[in-house]
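A.B. asks: give the three-dimensional model of this entry:
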Amino acid sequence: MNDTTKYLLAVVAGLALLWFGYSDYQTQEERLENAVEIDATVLETDIDRRSSSGSGSSYYPVVEFEYTYEGETYTSSNIDAADSRTSESSRSSAQSVVNEYPEGEAVTAYLDPAEPDEAFLETDRSWGPYLFALIGAGLTLAGFVSLTRALIADRQREGV
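C.D. replies: This is a model prediction of the structure:
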């Protein structure tokens, strides 16, 4: 695979991440704007650990809860309104989130009536959509600049 193809793929991947971040931001804003309070019960909590070779481990707090809306019973594990899950840098940070929701406890959850199966526990805005958009913008810009430089260098080599 030549450099031009690699840079073009970086631009495409960056645009995809940028689109996902924007879409997730829109979803989060819509859910928060339309949110109604509901009663829920915490069913189970856990911490999901994910390891990567370069950056170590990330910890994702998991809180599964059950609720009823308009006669239907649902379960959800969304902590915030965004679709992207945000991780914690340490197990203790993830544990502190989980500790806020003891199993069996009644809690207040929120949902957008247009998406009753996507309830969430916290109304704070998640930074996940912003992070995806920022990484996407950076990758798009870096790929575009590198692609432009490669194309200019190719033209100069060809004597055009």
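A.B. asks: rest of the way, CA atoms for contacts and neighbours
C.D. replies: Will do.
A.B. asks: what residues does the helix or strand that contains Ser58 touch?
C.D. replies: Here Ser58 sits within strand 56-69, counting by DSSP states H and E. Among residues not part of strand 56-69, those counted as contacts by C-alpha atoms under 8 Å, 6 or more residues apart in numbering are 38-51, 73-79, 85-91, 94-95, 97-98, 101, 116.
A.B. asks: which of those fall within strands?
C.D. replies: Of the contacts of strand 56-69, the ones assigned to strands by DSSP state E are 38-51, 73-76.
A.B. asks: now the angle from the strand holding Ser58 to strand 72-76?
C.D. replies: 170 degrees (axes from the mean of the first three to the mean of the last three C-alpha atoms, to 10 degrees).
A.B. asks: quick check: buried residues in strand 56-69?
C.D. replies: Neighbour-count burial for strand 56-69, with 16 or more other C-alpha atoms under 10 Å as criterion, is recorded at 57-67.
A.B. asks: do stretch 77-96 as well
C.D. replies: 77-88, 91, 94-95.
A.B. asks: now that we have the ones in strands among the contacts of strand 56-69, which of them are buried?
C.D. replies: Among these, those classed as buried by 16+ other C-alpha under 10 Å are 38, 40-45, 47, 75-76.
A.B. asks: and the furthest pair within the residues you listed?
C.D. replies: The span of those, defined through C-alpha to C-alpha, is set by Ile38 and Ile47 at 24.5 Å.
A.B. asks: another for comparison:
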Amino acid sequence: MSSGEEPEKGRRSGMGLPVQPPKPGTAMSIFVLLVGFAIVGVGAYSYVSDSAALADRAQVTAEVTELGVEEVEASRGRDAYVPVVTFQYQYEGTSYTSDRLYPGRSQPQYEDRATAQSKLSEFSVGQRVTAYVDPDMPGQAFLEDSRSGLPTGAVLVGVVVALVGGIGLYQARAQARVRDLLS
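C.D. replies: Okay, here's the model as predicted:
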């Protein structure tokens, strides 16, 4: 073969294997499967870190200093609303301010302002509340002694996405076997 010629279709590589590019259905299915696994991993990591914060927490008295609803950009360009309760507290002689309702970085988002506002109804400025402090991160206290539900939701969504990718991969491989048998 000269330098400008294309290799013949079906020509074998030096290892005796046919040279074929990956099928688009297979590549996409593998990508979806990997995305699903990544989502499961993020959810599991968040769940474990929330569990650690809940297990090693210390209770302190805090004072609510500010209430509000923050507008954030959510998926697909839509807006979401996050209830924000800012509070001050002391832990081991040092003063801190936090605005977390739940442990961890993930805070719940709501589709409308009214729902987010309703989550603030149990709080008022100047109110004394119990806050929970993770001794490893004393500046990130939280008010709700439970998980937000976001890590569990991420794990479930990741499992569904991984299943879709796995089913797609299975179907793509089955179709490839049928094509190979027919050719």
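A.B. asks: related to what we said a few turns ago, could I get the buried residues of strand 56-69 of the first structure as a markdown table with distance to Val11 of the first structure?
C.D. replies: Shown next, in a markdown table, are these (distance: C-alpha to C-alpha, whole Å):
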| residue | distance to Val11 of the first structure |
| --- | --- |
| Ser57 | 28 |
| Ser58 | 27 |
| Tyr59 | 29 |
| Tyr60 | 29 |
| Pro61 | 32 |
| Val62 | 33 |
| Val63 | 36 |
| Glu64 | 37 |
| Phe65 | 39 |
| Glu66 | 41 |
| Tyr67 | 42 |
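A.B. asks: among the residues you listed, which one sits closest to Glu122 of the first structure?
C.D. replies: Closest to Glu122 of the first structure, out of all of the buried residues of strand 56-69 of the first structure and judged by C-alpha to C-alpha, is Val63, at 11.5 Å.
A.B. asks: aligned partner of the closest one in the second structure?
C.D. replies: Using TM-score structural alignment, the partner of Val63 of the first structure in the second structure is Val85.
A.B. asks: skip the chain neighbours and tell me the closest residue to its match.
C.D. replies: Spatial nearest neighbour of Val85 of the second structure, excluding adjacent residues (C-alpha to C-alpha, 6 or more residues apart in numbering): Leu67 at 4.8 Å.
A.B. asks: contacting residues for the aligned partner of that neighbour in the first structure?
C.D. replies: Aligning on TM-score structural alignment places Leu67 of the second structure opposite Thr45 in the first structure. By C-alpha under 8 Å, 6+ apart, Thr45 of the first structure lies in contact with 61-64, 98, 101-103.
A.B. asks: one more: Val64 of the second structure?
C.D. replies: By C-alpha under 8 Å, 6+ apart, Val64 of the second structure lies in contact with 85-88, 123-129.
A.B. asks: what do you get if the cut-off is 6 Å, keeping everything else the same?
C.D. replies: Neighbour list for Val64 of the second structure: 86-87, 125-127 [criterion: C-alpha atoms under 6 Å, 6 or more residues apart in numbering].
A.B. asks: and of the residues you listed, the nearest to Asp134 of the second structure?
C.D. replies: Ranked by distance to Asp134 of the second structure (C-alpha to C-alpha), the contacts of Val64 of the second structure are led by Phe87 at 15.5 Å.
A.B. asks: what's the distance between that closest one and Val129 of the second structure?
C.D. replies: From Phe87 of the second structure across to Val129 of the second structure, the span is 9 Å (C-alpha to C-alpha, to the nearest Å).
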